[in-house]
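A.B. asks: heads up, no residue letters with this:
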């Protein structure tokens, strides 16, 4: 039933959450009148009309078959293999689409690595040095397939023979950025790519901050390399802190715009990383 609701337009994450909380038996939703559904979900009339139409017409069986034919797996928040740590974040995704090695979700140690899309040689050199040692300890690297630090993290994990998980802000048919389509293909074959959006959904600006809660929610800790003071990286750090995750930061030069974010987080209490041992101590390795 969650699969069906997830594909309906006009409902959104908040509306789905309200339905989930109000209806212990979701199949009874089909029996409800539009006015009752609107009262539960607090949708606008336009969105309610869209949702009610899709609720009673979306071809679920056809999409289930289509996903199976294209090796797209999916899990809901009610499934036993849904990541326990993700279940307890603020507004957890009710459904995840997966391509690749689903078993990576159950890896004991997962470290999110994020940073600036304008990552410099400083980030590249540090990750090139650290990631082989991390994956040698069977730590799975989680990131967002974005330009810059994310791309470096995924590629270094792969080249070092480790495993990596990519969390994207679109459906599988619309990999973003397009320059990472080959990297995404490699990850869908031998690692794991996941998203809360159906394959046909294009990336929207507001998807990216939401995506960050999944990155931090999957991981035991979040390592930040370079970041401006006001950036999407800060959103992920906020999610991590609110979820009780450790936030680790690589310090940078005073006055460097790409170090302002990390240095500020350290000043606020984030763990300063000066060596690989600092990461191991936080992960209990």
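C.D. replies: Structure received. Keep in mind it's a predicted model, so treat the numbers as computed, not measured.
A.B. asks: from here on, contacts and neighbour counts on C-alpha atoms
C.D. replies: Will do.
A.B. asks: this structure: helices as residue ranges?
C.D. replies: Here the chain has its helices, by DSSP state H, at 2-6, 12-22, 34-41, 45-55, 60-69, 84-87, 121-136, 149-159, 181-190, 207-218, 232-242, 257-267, 276-283.
A.B. asks: and those as TSV, adding distance to residue 167 and mean neighbour count?
C.D. replies: Output for those, formatted as TSV (distance: least, C-alpha to C-alpha, whole Å; neighbours: other C-alpha atoms under 10 Å):
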stretch	distance to residue 167	mean neighbour count
helix 2-6	18	18
helix 12-22	17	16
helix 34-41	27	16
helix 45-55	27	17
helix 60-69	18	12
helix 84-87	13	16
helix 121-136	18	17
helix 149-159	10	23
helix 181-190	10	17
helix 207-218	6	24
helix 232-242	13	20
helix 257-267	22	20
helix 276-283	21	14
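A.B. asks: let's bring in a second one:
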């Protein structure tokens, strides 16, 4: 029996935690050896808890690698074991790597540089626009984007990578067959087709709160650096940033308004030494040694610059990634609200404006420093 499924069967049948599984993996040469070990041999496993020891002793008779393999294969779930050539090298180097990766899609090429983009679930329109734009720019420069498929910044980061035809890796805090949040079901399918869904938790594992801090070390562990776009003072993104520091990864942050609760975490990271980021160049210049050459891709069609009237240009100049109300646009341009509304409709059609709730508008194509 393939040793991958022995370890998977042990984890699933005995409900072993990630640390207990790693301790067994580092002590025994194979999963089969765990199943055949004596009680004395199991007691000699360094730092194995009494609870984990009892789970193995009492439950290993029910472990069935053949049935586990059949079930996982029927679900289309790939299993990758720590130490295999396809296991992400960067992740294998952290102090506590997952023994097993359950995936759908394709794991990243080993030479592909990955950057994690994370932030608040309750992101502002500005934060989501920035995450989408930077993700898109980074994949165009040959990077892959890692995130957690949560609402807000994570979703925007994945969508930006996909919009540019690039690679994105979604790291789950539940089983990869569990869509969380549910509204990301379409995004989940797109990531599976173009990138990879990954979890250290077996299929059917629910989105329990305790799993997400555990998951965050994998997001940073897979990556060469982490970019925090928006984060409150107690955001899970800060846990990921802390993991990145422990793993000797680069930490980047997007500055935000001092009055915004969603920017306090990112601003504090900058105070503590994280690099302030305004564009993709601020990130890639920290990795001058990279010699990654991206796989040939069909270049995106170049957008033709539209011909704008003087009034249209006037309105467009007042739009940035910072939301602005239609009344403010009318005041700033000296045009009536009805005229500005008509112009915004035309700009939306051309992809140069996007309406947000409450009659606010942004220019999703604006450069980042236009907001300041």
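C.D. replies: Done, it's in. Bear in mind that the values here come from a model prediction, so they are computed numbers and not experimental data.
A.B. asks: now do the contacts for the residue nearest the centre of the second structure.
C.D. replies: Centroid check for the second structure by C-alpha atoms, centre = their mean gives residue 147 as the closest residue, at 0.3 Å. Residue 147 of the second structure sits next to 116, 117, 118, 154, 157, 158, 168, 169, 170, 171, 219 when contact means C-alpha atoms under 8 Å, 6 or more residues apart in numbering.
A.B. asks: how far away is the last one from residue 286 of the second structure?
C.D. replies: In this structure, residue 219 of the second structure lies at 19 Å from residue 286 of the second structure, with C-alpha to C-alpha, to the nearest Å as the measure.
A.B. asks: now the third one
C.D. replies: As judged by C-alpha to C-alpha, residue 118 of the second structure and residue 286 of the second structure stand 19 Å apart.
A.B. asks: repeat that for the first one.
C.D. replies: Note on residue 116 of the second structure: its distance to residue 286 of the second structure, by C-alpha to C-alpha, is 15 Å.
A.B. asks: ditto for the fourth one
C.D. replies: For residue 154 of the second structure, the distance to residue 286 of the second structure equals 23 Å [C-alpha to C-alpha].
A.B. asks: residue 277 of the first structure maps to what in the second structure?
C.D. replies: Residue pairing (TM-score structural alignment): residue 277 of the first structure is matched to residue 281 of the second structure.
A.B. asks: make that residue 184 of the first structure, sorry
C.D. replies: Using TM-score structural alignment, the equivalent of residue 184 of the first structure in the second structure is residue 188.
A.B. asks: so who does that match touch?
C.D. replies: Contacts for residue 188 of the second structure (C-alpha under 8 Å, 6+ apart) come out as 149, 179, 197.
A.B. asks: ok, so of the residues you listed, who is nearest residue 252 of the second structure?
C.D. replies: Set against residue 252 of the second structure, the nearest of these by C-alpha to C-alpha is residue 149 (19.4 Å).
A.B. asks: residues near the closest one, how many?
C.D. replies: Using other C-alpha atoms under 10 Å, residue 149 of the second structure has 28 other residues around it.
A.B. asks: equivalent range in the first structure for stretch 172-179 of the second structure?
C.D. replies: Aligning stretch 172-179 of the second structure against the first structure (TM-score structural alignment) gives residues 168-175.
A.B. asks: now do the matching stretch: everything it contacts.
C.D. replies: For stretch 168-175 of the first structure, contacts defined as C-alpha under 8 Å, 6+ apart pick out 144-145, 176, 181, 184, 193-204, 207-208, 210-211.
A.B. asks: and what of stretch 115-129 of the second structure?
C.D. replies: Residues outside stretch 115-129 of the second structure that contact it (C-alpha under 8 Å, 6+ apart): 131, 135, 143-148, 150-154, 156-157, 219-220, 223-232, 235-237, 262, 321-323, 356, 364.
A.B. asks: map residue 136 of the second structure onto the first structure.
C.D. replies: The alignment partner of residue 136 of the second structure in the first structure, by TM-score structural alignment, is residue 132.
A.B. asks: dump the residue contacts of the residue lying closest to its match once chain neighbours are set aside.
C.D. replies: Nearest residue to residue 132 of the first structure in three dimensions, chain neighbours excluded: residue 160, at 5.2 Å (C-alpha to C-alpha, 6 or more residues apart in numbering). By C-alpha under 8 Å, 6+ apart, the residues touching residue 160 of the first structure are 131, 132, 135.
A.B. asks: no more questions from me, cheers.
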